[in-house]
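Visitor: just a sequence and a predicted model for now, questions to come.
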Amino acid sequence: MKNILMLFFIFFSWITLSSAETAPISVRLNDDTAWIGQKVSFFIELRAMGSFSGSARFDLPQVPGTIIIKVGAPVVSSEEIDGQSWFVQSHEFALFSQQAGTLKIPEFSVRFASRAGFSGPANDVQTTFPGMKVEIQRPPGSEKSSFLVTTQSLEINEIWKPTPGPVEAGAIFTRKIAQRASELSGMALAPPSTDVPDGISVYVKNDEIADKTERGDFLGQRIDTITYRMTKAGNFTLPDVVYSWWNPITRKIEKFILPAVRFEVSPAPGSKTATRQGKMLYVWVLLALTLLSFALWQKTFIVEWLRQHWRELNPPDKILAENFLQACAQNNSASAVTFWISWRNTQGELFKPEPELQSAVFTLLRHRFGPEPSGFWQGDLLALAFTNHLNMEKEKGSEKKGKVLPELNRKNFHPA
């Protein structure tokens, strides 16, 4: 019995040791040398003693000038390791880099779940991608600062809406550039050029990426939509757009050129009028600022001048007369007395009211200050007498002004 237990312990320890020595992750890289912009395929293989559960998660790193994407769905298989059967889940990735030299992909976390056998609860497993290196070569004859991809074929076409031609300022054109390449992702293809001359505004819409994988062949597509707006009149030219790629079969740099596009832009209707209006607005604003500055500088003088002219246009006796008539119209005896006394004080010592006005004023005073109340007071008679007085004073003033010229004429008259 003891021998049987010993054999079982040795067998279990051997299985456990074999499982511990087998890493849950490995990396398979078909080729560690590639051209700039060329697809580099590598595979991450996950291993477990039982079936996998759910989807694996990869914390892909951000590498300057490099794109790493996952390709397709994982492939599940099994393999024998030290007499043990392991489940293997293989994930394909594609790498595209614009950085020449030794490219280092750092470690990153990988998480997945597996069961003990085909059933039972899933156990989470966290492991680490061990990192890898790839040598990226720059094709001979290529410029160090140029964007370059590696492919056997690159198709490029463009569509303009509307077709470029003579237009007016404010016109808008839309340009769609489509790129298709084998063994490339659309994400790895060149972005559109935004070089435009002064007088044209450019807006780039988010690119459309459509990658396809058929029977192991990788086909990438990128569609860029660019909008141009003619902001002013003139003749403008969009430069050539040059797309370059390295053909690994012919070992040559090939190019495709979208030709330059020219625009003849005339002024928009009403633009000259708008310009003149803008200039006139500028003149008026400048004049207003000048007047404001002068007003602030001569504030005291201007305020005094305005007060003087206000007094000339609205003398105290005129304002008091208006208030007096308003009090009479409202039959307000108290206010009428107050404004009458104030107005009377502006007329001087020689003032003597007409009998009609004097009688109406006495009636007002008896009502306010008599020994017995005289009932309700109406101010219409007093208002009428006061208005007649003002009219007579105006006529007297006009007669005095009219007599001045004849006297001057007599002095200057010489009979023949």
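Guide: Right, received. Where do you want to start? Numbers count the residues shown, from 1 in each chain.

Visitor: switch to C-alpha atoms for all contacts and neighbour counts from now on
Guide: Noted.

Visitor: which residues are contacting the lengthiest strand in the chain?
Guide: When the chain is parsed with DSSP state E, its longest strand is strand 66-81. For strand 66-81, contacts defined as C-alpha atoms under 8 Å, 6 or more residues apart in numbering pick out 60, 85-99, 187-188, 213.

Visitor: below is an additional structure, to be compared with the one above:
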Amino acid sequence: MATVSRFRGSLYALAKWFVLLVVFFSLSCHATTIDDLLSSGRLTIHTNVNHQGIVSVKQPITLRIEVATDRWFSKGSRVGAFTMHDVVIPPVSELAINGSRKIQGQTWVTQTREILLYPMKAGRYQIPSLGVEVSVNSAEGVVEGRVMTSPVTFEVQLPEPLQGIEEFIVSPEASLEIEGMFDIDALYRVGGAVTQVITISAADTPAMMLPELPFSEIPGVSVYHKPSEVLSRSSRGDQLGIRRETRVYIFEEVGEFQLPQQIHYWWDTDDQVLKTLVVPPQKWMVERKAFSWKSLTTDLNWADYGKAIAGLGVILALLWQLFRHRQLLVSQFLMLSHYRERQLKKHFIQAVQQQDYKAACQWLYEFYRLPSDESDTLRSVFSTDKEQSVILEQLFSSAFSAEILGSSPATISLSEAKQLLHRSLPKSLDETGLSAGIRLN
């Protein structure tokens, strides 16, 4: 009997292990995969181009990829990056659009990915098959895998009004704003500067696709171009591209100057009409800065000068003659005593010490004034001395760096500033020292 009992126990143990093995292999053979969910109709994927009507070159179209299941997603779907020839594709958003709908009375959940495409040329395009990573909570647990989309084709046309135009904006709404327009009635001075900011904005257009404003060389005017600001903003699915160009115009010479008209073409996708954004032509006048006796004669003691005249004891007629010619006498006195040069040096050094480098440039300009028939500049005055030329360029950079680049100016040492005063004054300087001056550059 004991032998029979042991035999029965062994049979029971073998039967239990056999059942476990059968269950294990059965589950292994029937494990659910993404392909199983697709083939059984419990997971679907649909791809389409969400655009109606004619697609124009540079007009955005939206590729919609929708994944749906009768269960629910354990995490968001992901679409791998891809490229297309002659198509600009901004980075794909990590956010999916979650939703649900009824299919034959059963609730299905959906995840939709939207990818913007900007075709740059006319023609027929085909979006390749794309891999989409999905994760579904099925009855057997979490099932993950890759689902492939079907290729999608679309046509792009170039509207006839845009034929022959290289640069243009395609948008339902675009605008152009200008800050710092030149005024023909304003009085600009040599050494002065004007900052102009031009901003182009366009809806449904990434900022990188907005055209760069053309640059025109202007003899007699230095133009410093601040790096372009390229901004793309998105709010509730609406995209706005912004391009901002900042330029500083520094006046070097006397005369009349102008900027030509600039025309930027814009294809209005709502009205299907070619429109323009215009920067109007601009003119302005630049004059030489008037000579300031007030700043140069601050230290002159007119009381002592009057006593000196009274001490002469001349007759009233002589006093009257002296009074009539007082400007000439003062000019001669200033010239013989080098008063003007000493005062200009003093103002220049004070401006450098106060880090007012724009004023320092102007005083240096006054110090090296040349006759009106010369066309030399400050750079030409120091062209033979490399060290002084380097210091001069540092002074220019410090004078305009804050206005151009928005940064703090570099400092110029007092010893460096004094080196700029060690050049010989031009021999052609006239007796009054009031001739037209050197240009600030």
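Guide: Here it is on my side, so go on. Everything numeric here is computed off the predicted structure, so don't read it as measured data.

Visitor: buried ones among the contacts of strand 66-81 of structure 1?
Guide: 60, 86-99, 187-188 (16 or more other C-alpha atoms under 10 Å).

Visitor: start and end of stretch 135-149 of structure 1, how far apart?
Guide: In stretch 135-149 of structure 1, first residue to last residue: 16 Å (C-alpha to C-alpha, to the nearest Å).

Visitor: give the buried residues for that stretch.
Guide: 135-139, 147-149.

Visitor: and stretch 34-43 of structure 2, by the same measure?
Guide: Going by neighbour count (16+ other C-alpha under 10 Å), the buried part of stretch 34-43 of structure 2 is 34, 37, 43.

Visitor: burial check on residue 143 of structure 2, number of neighbours?
Guide: Residue 143 of structure 2 has 19 neighbours, counted by other C-alpha atoms under 10 Å.

Visitor: next helix or strand past the longest strand of structure 1?
Guide: Once strand 66-81 of structure 1 ends, the next helix or strand along the chain (criterion: DSSP states H and E) is strand 84-97.

Visitor: tell me which stretches of the stretch 301-441 of structure 2 form helices.
Guide: For the stretch 301-441 of structure 2, applying DSSP state H, counting those that start in this stretch gives helices covering 302-311, 316-324, 326-336, 339-353, 357-367, 378-381, 386-405, 414-419.

Visitor: quick one, which of the ones you listed is nearest to residue 135 of structure 2?
Guide: helix 386-405 (49.9 Å; C-alpha to C-alpha).

Visitor: show me what stretch 47-61 of structure 2 is in contact with.
Guide: Contacts for stretch 47-61 of structure 2 (C-alpha under 8 Å, 6+ apart): 62-66, 116-122, 149-150, 152, 154-159, 169-171, 204-205, 269.

Visitor: got the end-to-end distance for it?
Guide: 13 Å.

Visitor: I'd like the helices of the stretch 301-441 of structure 2 as JSON lines, with distance to residue 189 of structure 2 appended.
Guide: Listed next are the helices of the stretch 301-441 of structure 2 as JSON lines, based on distance: least, C-alpha to C-alpha, whole Å:
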{"stretch": "helix 302-311", "distance to residue 189 of structure 2": "31"}
{"stretch": "helix 316-324", "distance to residue 189 of structure 2": "32"}
{"stretch": "helix 326-336", "distance to residue 189 of structure 2": "25"}
{"stretch": "helix 339-353", "distance to residue 189 of structure 2": "19"}
{"stretch": "helix 357-367", "distance to residue 189 of structure 2": "10"}
{"stretch": "helix 378-381", "distance to residue 189 of structure 2": "16"}
{"stretch": "helix 386-405", "distance to residue 189 of structure 2": "16"}
{"stretch": "helix 414-419", "distance to residue 189 of structure 2": "24"}
